[in-house]
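Asks: structural data only, the sequence is not supplied:
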């Protein structure tokens, strides 16, 4: 069965809500978890009906294949409340589509749209009071799936668990971010899984990032895997570079994630009359722009921070600072996209989805 209505999803409400113990004015990012989660099991060749249950630990056998072969992917989303306490999602079908693109690449059975969307709606209704209303805050949503079947044989699992867990989170302030342009390590490679939101992609980033932190930077800018000549991503985010009045971002590929925030910003920028150039950008071009003063801005884009401005970068032993702009593209675009997400303005793109 692949068709299901929200009313068909069983909901077991917790008897011990943690809600009263939460300080919604001081929420860290992704460390406080809501009362419920969505749970769905794949077994005997099919997905069972999803259900909403109290948030709880998961018991797995030591031979569960997730521990040995890393079959696991995830998504990142947010739910928002407007001033009238209406609840909205932002382009959720794009998350579902990418979830299945990632699943297919890791030989994980795809999730039916109704299971994902109707299950998510049921979960959000159960935990509506967990969606914060402080400025910049939202309910972070983490759908994920992993191999739960047992066995040491190197092959796809025969059982999986699909879960959606949520975490009320405050505004994501990154401050001034400096980055090191990576010259040795690669985030991903042609023909690999860089375009998928696979857990291993992020695990592989931690060590090079730690090396950059030890040198005084906050994050790494990833370059291509063969020549390290081209700018690709910034940490776990897509990257934008403004040279003069043109906004440049790398095209998606086997190596680069098709970020939902990224492609939304591209559309908003074009609607604002900002020239956008989706093309490969050489590190040498970036350095030259920094030297001659034509480099105006760099910023990362993603679900958590939306936009994270970069104040400077290091390359081959030299640090380059970016100017502080009174009116930046980063500020303009972040205002436009968050106004849509929080229902503060019209949505000319049809991206906002209200949870009835």
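Replies: Perfect, thanks for sending it. In this text the structure is predicted, and so the values were computed from the model without any measurement.
Asks: every contact and neighbour count from this point should use C-alpha atoms.
Replies: Fine.
Asks: can you pull out the strands in the stretch 51-200 of the chain?
Replies: With strands called from DSSP state E, counting those that start in this stretch, the stretch 51-200 of the chain shows them at 51-54, 72-74, 77-81, 87-90, 138-147, 160-169, 177-181.
Asks: as TSV, the ones you listed with distance to residue 202 and mean neighbour count would be great.
Replies: Below are the strands of the stretch 51-200 of the chain laid out as TSV (distance: least, Cα to Cα, whole Å; neighbours: other Cα atoms under 10 Å):
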stretch	distance to residue 202	mean neighbour count
strand 51-54	28	20
strand 72-74	11	24
strand 77-81	17	23
strand 87-90	24	22
strand 138-147	14	23
strand 160-169	19	24
strand 177-181	17	22
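Asks: tell me which of those sits nearest to residue 279.
Replies: Relative to residue 279, the nearest member of the strands of the stretch 51-200 of the chain by Cα to Cα is strand 177-181, separated by 18.2 Å.
Asks: for the closest one, packing partners?
Replies: If you count contacts as 3 or more Cα pairs under 8 Å, 6 or more residues apart in numbering; DSSP states H and E, strand 177-181 packs onto strand 219-223, strand 306-315.
Asks: can you tell me which residues contact the residue nearest to residue 139 when sequence neighbours are not counted?
Replies: Leaving aside its sequence neighbours, residue 139 sits nearest to residue 168 (Cα to Cα, 6 or more residues apart in numbering; 4.3 Å). For residue 168, the contacting residues are 27, 29-30, 32-34, 130-132, 137-140, by Cα atoms under 8 Å, 6 or more residues apart in numbering.
Asks: what about versus this one:
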């Protein structure tokens, strides 16, 4: 447990200038942030300071060798103003999994959880209560140590920044199944939430947008034969009544929403399979009418339905169905997150 988290209060608050009825996603930031430095072989005690710029030397290794990782999570407020997190220890575990892969020192649980809850208690008034809104939480770590030598840094920063955000709604998403570019490769860092993974996605996604699509469905790096992820989300496919998602591996992120969907499906009798799913199988299912749904799963949107996909110059529309798995699963998860329903899984964490 961290007992000595110092707090430097902001001189004035920005909260009165924020239109909470018209929040975009991740563009408005709260008054404070948590900062914690690693130096001399150990993590210092976290401290809460006013949100603002960070001073770094041009030789800081983050700029040259890309040691940077992050997490994405949300804080929710219920009708009684209780503040809740959703499976926060899973985020801490995955942060350290990413850290280990990028040779960044792992962060103690107490630094993560005590720092996070202290920050949220201070900033609780920033958590919106409008339907679908939440406080987006962005923990991240990067190399702050200096030097041009290609080696791990000797100093790192861990920061948690907060952004009150409105409902994340992307409408009807049309995706392109990628045939040329790969998100990640065997033995690489695809399973880590490394900043470079996302930077590498931007160009192929930009090309897809120019063709009239919103996002890319990533395929394996060998033959582009198997479906892996949807943009920055895990992907699910429903053929007839069976929900299918790819197994996690070196290339695929172990999504917390993904795991939650699989647990809910099992509990509620929705047939689900974790296995490789080929592009050929999806295309054939679209042609013969057995492809019922495709959707992405992640923290921002929870579940993002896919209305159509393109492959080899041909677009395939998905049917609009009543009481879809996507809508059922999204409601089940968000009801737990906002403390509107029983949490039989023990996922909800109260910030007290």
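Replies: Structure received. If you're wondering where the values come from, they're calculated on a predicted model, not measured in any experiment.
Asks: quick one on the thing from earlier: so can I have JSON lines of the helices and strands packed on strand 177-181 of structure 1 showing mean neighbour count and distance to residue 290 of structure 1?
Replies: Shown next, in JSON lines, are those (neighbours: other Cα atoms under 10 Å; distance: least, Cα to Cα, whole Å):
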{"stretch": "strand 219-223", "mean neighbour count": "26", "distance to residue 290 of structure 1": "15"}
{"stretch": "strand 306-315", "mean neighbour count": "21", "distance to residue 290 of structure 1": "10"}
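Asks: counterpart of the residue nearest to residue 139 of structure 1 in structure 2?
Replies: Superposed on structure 2 with TM-score structural alignment, residue 168 of structure 1 falls opposite residue 164.
Asks: for residue 128 of structure 2, see how far away its match is.
Replies: 7 Å (Cα to Cα, to the nearest Å).
Asks: what sits in contact with each of the two?
Replies: In contact with both residue 164 of structure 2 and residue 128: 134, 135, using Cα under 8 Å, 6+ apart.
Asks: what's the closest of the helices and strands packed on strand 177-181 of structure 1 to residue 172 of structure 1?
Replies: Closest among those, once you apply Cα to Cα, is strand 306-315, at 8.5 Å.
Asks: quick one: residues in contact with the closest one.
Replies: By Cα under 8 Å, 6+ apart, strand 306-315 of structure 1 touches 174, 176-182, 261, 297-301, 319-324, 330, 334.
Asks: restricted to buried residues, select these in ChimeraX.
Replies: To isolate the buried ones among the contacts of strand 306-315 of structure 1 in ChimeraX, judged by 16 or more other Cα atoms under 10 Å, type:
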select :177,178,179,180,181,182,261,297,298,299,300,301,322,330,334
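Asks: among the contacts of strand 306-315 of structure 1, which lie within helices?
Replies: 261, 330, 334 (DSSP state H).
Asks: the top helix by length along structure 2 vs structure 1, mean deviation?
Replies: Assignment by DSSP H gives helix 195-210 as the longest helix of structure 2. Mean deviation of helix 195-210 of structure 2 relative to structure 1 after superposition (mean Cα distance after the TM-score superposition for structure 1): 0.2 Å.
Asks: corresponding residues in structure 1 for that helix?
Replies: Using TM-score structural alignment, helix 195-210 of structure 2 lines up with residues 199-214 of structure 1.
Asks: give me the buried positions along the matching stretch.
Replies: Neighbour-count burial for stretch 199-214 of structure 1 flags 201, 205, 208, 209, 212, 213 (criterion: 16+ other Cα under 10 Å).
Asks: same check on stretch 98-115 of structure 1?
Replies: 98-103, 105-106, 108-115.
Asks: in structure 2, point out the residues matching it.
Replies: Residue span in structure 2 matched to stretch 98-115 of structure 1, by TM-score structural alignment: 94-111.
Asks: so what touches the matching stretch?
Replies: Contacts of stretch 94-111 of structure 2 (Cα under 8 Å, 6+ apart): 1-2, 38, 43, 45-46, 67-71, 92, 142-143, 152, 156, 189, 191-194.
Asks: chain center to that stretch: distance?
Replies: 16 Å (Cα atoms, centre = their mean, to the nearest Å).
Asks: what about the aligned partner of residue 224 of structure 1 in structure 2, how many neighbours?
Replies: By TM-score structural alignment, residue 224 of structure 1 lines up with residue 220 in structure 2. Counted by other Cα atoms under 10 Å, the residues lying close to residue 220 of structure 2 total 22.
Asks: ok, now residue 283 of structure 1?
Replies: 17.
Asks: now do the contacts for the alignment partner in structure 2 of it.
Replies: In structure 2, the residue paired with residue 283 of structure 1 is residue 279, using TM-score structural alignment. By Cα under 8 Å, 6+ apart, residue 279 of structure 2 lies in contact with 225, 226, 227.
Asks: over in structure 1, see which of those survive.
Replies: Using both residues aligned by TM-score structural alignment, their matches' Cα atoms under 8 Å, structure 1 keeps these contacts from those: 225, 226, 227.
Asks: out of these, which is most surrounded?
Replies: Using other Cα under 10 Å as the neighbour criterion, residue 227 leads those with 24 neighbours.
Asks: state the distance from the residue nearest to residue 224 of structure 1 when sequence neighbours are not counted to residue 301 of structure 1.
Replies: Once flanking residues are discounted, residue 224 of structure 1 sits nearest to residue 230: 5.6 Å by Cα to Cα, 6+ apart. To residue 301 of structure 1, residue 230 of structure 1 is 18 Å away according to Cα to Cα.
Asks: now swap in residue 48 of structure 1 and tell me
Replies: With Cα to Cα as the criterion, residue 48 of structure 1 and residue 301 of structure 1 are 35 Å apart.
Asks: now name the helix or strand holding residue 38 of structure 1.
Replies: strand 36-43 (DSSP states H and E).
Asks: check the fit of the helix or strand following that strand onto structure 2 and give the mean distance.
Replies: The helix or strand immediately downstream of strand 36-43 of structure 1 is strand 46-47, counting by DSSP H and E. Its aligned residues in structure 2 lie a mean 0.7 Å from strand 46-47 of structure 1 after superposition (mean Cα distance after the TM-score superposition for structure 1).
Asks: where's strand 46-47 of structure 1 relative to the chain centroid, distance-wise?
Replies: Its chain's C-alpha centre and that of strand 46-47 of structure 1 lie 26 Å apart, by Cα atoms, centre = their mean.
Asks: so that strand matches what in structure 2?
Replies: Using TM-score structural alignment, strand 46-47 of structure 1 pairs with 42-43 in structure 2.
Asks: contacts for the matching stretch?
Replies: Stretch 42-43 of structure 2 is contacted by residues 36, 37, 107 when judged by Cα under 8 Å, 6+ apart.
Asks: pretty sure residue 233 of structure 1 is in a helix, no?
Replies: No. Residue 233 of structure 1 sits outside any helix when classified using DSSP: H, G, I helix; E, B strand; the rest coil, being strand.
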